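Asks: attaching a predicted model along with its sequence, questions to come.
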Amino acid sequence: MRRQHLTETWLVLGVSLGASAVWSLLRIVDRLTRAEALGSQTTAMNSSVTPDRPWLDLAYQLTGIVLALVPVLLALHLLRRDDPDEPHTMGFDLRRPWQDLARGALLAAAIGIPGLALYAAAKALDLNTTVAAANLAETWWTVPVLILAAAQNAVLEEVVMVGYLFRRWGQVGWGTWQVIVTSAVIRGAYHLYQGFGGFVGNLVMGLVFGWLYTRTRRVMPLVVAHTVLDVVAFVGYALLREQVGWL
């Protein structure tokens, strides 16, 4: 059973965030081997596919969001074979909404403010690209789609990287900090496409989130915090990029 669980985790990662980490490693090699300095390069996120046809672009965006959540359903399905009470066991539910919202908001502030300083420092040292966090065409659905994309990122990363992996790796006998550090390193790795600031920032975020989860056994505050961070990054960039030069 130990070997089966371990194989299962690598397969789940292989069709989700583990694959993203591999592509991200290739991306940073590509960036580092260009003539242009890393700090002079731009990473575009949340980009339009067919900006000249907004209705089709909306279909593309929504389809991408929905399909990105399939690994979450897979992870929950696999866990439910052992524990019918999932996703409640990992705390991915609405049983404590106000407590989860309060904890998530505080956690977002604690991570987001130092994270912004780290991003600015990494850019100044040519260790990170300029992250263009929102590049959708300006339509009536731009902000709602960015919010949905933020929520999708949060659910995918926190349910898979924390709720699912912490359970499975604990079952195969890994120690608490072995689980926390491994998960955090993978989290940092799939953000390497942004540069080394993105790697370090998300590594630290993974360590903090992982430690908190071992204390509370509730993934929902992490989902709330991650959603808030991404909403601020995505929507804030979309609204302020013309007014704030350093974005």
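Replies: Looks like it came in fine.
Asks: C-alpha only now, for contacts and for neighbours.
Replies: Fine.
Asks: buried stuff in stretch 98-111?
Replies: 100-101, 104-105, 107-108, 111 (16 or more other C-alpha atoms under 10 Å).
Asks: how many other residues sit next to Gln178?
Replies: Close neighbours of Gln178, defined as other C-alpha atoms under 10 Å, add up to 14.
Asks: and the buried residues of stretch 98-111 as CSV, adding distance to Leu11?
Replies: As requested, the buried residues of stretch 98-111 are exported to CSV (distance: C-alpha to C-alpha, whole Å):
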residue, distance to Leu11
Asp100, 30
Leu101, 32
Gly104, 30
Ala105, 33
Leu107, 30
Ala108, 30
Ile111, 30
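Asks: for the residues you listed, which one is nearest Asp230?
Replies: Nearest to Asp230 out of the buried residues of stretch 98-111 is Ala108 (C-alpha to C-alpha; 9.6 Å).
Asks: which secondary structure elements does the stretch of helix or strand the closest one belongs to contact?
Replies: Assessed by DSSP states H and E, Ala108 sits inside helix 97-124. Here helix 97-124 touches helix 196-216, helix 220-240, going by 3 or more C-alpha pairs under 8 Å, 6 or more residues apart in numbering; DSSP states H and E.
Asks: let's bring in a second one:
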Amino acid sequence: MDPDELAQRSAEIAQSAADAAWLAAYAALATAVLSLGLLVGAVLAWRVAKATLDQSKAAHRQMEKDSIEQTRPYVYAHLVPGLAGESTWDLLITNTGKSTARELLIDCDTWPKIEDELTGPLRKMFSTPQSLPPGVSLRTMWKLGLGENERWVDGTTDPAGIASGATLRLNYTSDDASKPSYRDVYRVDDSVIGLTPVPSTGPDAKSGLTAAEKDLHNVLRAATLHLGELRR
């Protein structure tokens, strides 16, 4: 082989080596691009999976919250005309929720300076933990007023109990394992309720009735009055 042929052969070999090197480089580049694509795909898939998981957890927490809200106790307080008759008001505390209210305590922001026959039992009731099942109410006398031209034995005419409005704070929990704390605040004031109807006791006894007939008449009047009070 003469020198020219040898040089040409060497050049061809060098070119082939260079082409092979370029092919290897392209292959490596393609592999790197493919690997990067797989990595990006994996990252995107991880983000989608994480977002789905986060949404699932949020939905689960919301379902738990909704379940608790739907099954928790709801205790509220309001004033109703008293069963004792005119000029009296009762405090009615009712659980309208789906579960029992536990450890119910009540704070009142207004107390008279001098304790009377109503405020003493009220304080004891408010400071004693109570359990209130669903649909059950606690009813207690709140205010006891006097009729026209009536006085107490000490000569005073002020109503017994809570004479003015008051703010009540109801604190309680439930049977839920997390022992949640609930606090509801209500303003009760009989002076802003308006005019309340009073049931009729019926006509007065006519003259000429015997003593037994008058007693029966009074019993029927009292029964009529109490039935009317229960309907208010």
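Replies: Received it, and whenever you're ready, just let me know what you need. Keep in mind that what you see is a predicted model, and the values were worked out from it rather than measured.
Asks: TM-score for these two?
Replies: TM-score of the superposed chains, computed with TM-score structural alignment, normalised by the length of the second structure, equals 0.22; 83 aligned residues with a C-alpha RMSD of 5.4 Å.
Asks: helix/strand/coil for Asp184 of the second structure?
Replies: strand (DSSP: H, G, I helix; E, B strand; the rest coil).
Asks: nearest residue to it other than its sequence neighbours?
Replies: Using C-alpha to C-alpha, 6 or more residues apart in numbering and skipping residues adjacent in sequence, the residue nearest Asp184 of the second structure is Leu170, 5.1 Å away.
Asks: wait, is the one you found part of a strand?
Replies: Yes. Inclusion of Leu170 of the second structure in a strand is indicated when three-state DSSP is applied.
Asks: gap between it and Ser137 of the second structure?
Replies: Plainly put, Leu170 of the second structure is 14 Å away from Ser137 of the second structure if you go by C-alpha to C-alpha, to the nearest Å.
Asks: the two: who's more crowded?
Replies: Taking other C-alpha under 10 Å, Leu170 of the second structure and Ser137 do not tie; Leu170 has more neighbours (20 against 17).
Asks: so Val131 of the first structure touches Ala120, yeah?
Replies: No. Contact between Val131 of the first structure and Ala120 fails when scored by C-alpha atoms under 8 Å: they sit 10.7 Å apart.
Asks: more neighbours: which of those two?
Replies: Per other C-alpha under 10 Å, whichever of Val131 of the first structure and Ala120 has more neighbours is Val131, with 20 against 17.
Asks: and what about that one, helix, strand or coil?
Replies: Under three-state DSSP, the three-state class of Val131 of the first structure is strand.
Asks: so what's it closest to, chain neighbours aside?
Replies: Per C-alpha to C-alpha, 6+ apart, closest to Val131 of the first structure is Thr43, 4.8 Å.
Asks: which other helices and strands contact the helix or strand harbouring Thr52 of the second structure?
Replies: Here Thr52 of the second structure sits within helix 3-71, counting by DSSP H and E. Using 3+ C-alpha pairs under 8 Å, 6+ apart as the contact criterion, no helix or strand is in contact with helix 3-71 of the second structure.
Asks: what comes into contact with stretch 220-229 of the first structure?
Replies: Contact partners of stretch 220-229 of the first structure, identified using C-alpha atoms under 8 Å, 6 or more residues apart in numbering, comprise 91-93, 100-101, 103-108, 112, 150-151, 153-155, 158, 209.
Asks: neighbours of Ala18 of the second structure, just the number please.
Replies: 12.
Asks: next one: the one 3 residues further on
Replies: The number of residues packed near Ala21 of the second structure is 12, by other C-alpha under 10 Å.
Asks: equivalent analysis for Gly18 of the first structure, please.
Replies: Using other C-alpha under 10 Å, Gly18 of the first structure has 20 other residues around it.
Asks: so it sits against Ile186, correct?
Replies: Yes. Using C-alpha under 8 Å, Gly18 of the first structure makes contact with Ile186 at a distance of 7.1 Å.
Asks: spit out the contact partners of Arg187 of the first structure.
Replies: Arg187 of the first structure makes contacts with 17, 21, 161, 199, 202-203, 206, as judged by C-alpha under 8 Å, 6+ apart.
Asks: helix or strand for it, which one?
Replies: Short version, using DSSP H and E: Arg187 of the first structure is in helix 176-189.
Asks: quick revisit: reformat the contacts of Arg187 of the first structure as CSV; add neighbour count.
Replies: As requested, those are arranged in CSV below (neighbours: other C-alpha atoms under 10 Å):
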residue, neighbour count
Leu17, 21
Ala21, 22
Met161, 25
Phe199, 22
Asn202, 23
Leu203, 23
Gly206, 25
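Asks: make CSV from these and add distance to Gln171 of the first structure to it.
Replies: Output for the contacts of Arg187 of the first structure, formatted as CSV (distance: C-alpha to C-alpha, whole Å):
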residue, distance to Gln171 of the first structure
Leu17, 21
Ala21, 24
Met161, 15
Phe199, 28
Asn202, 25
Leu203, 23
Gly206, 20
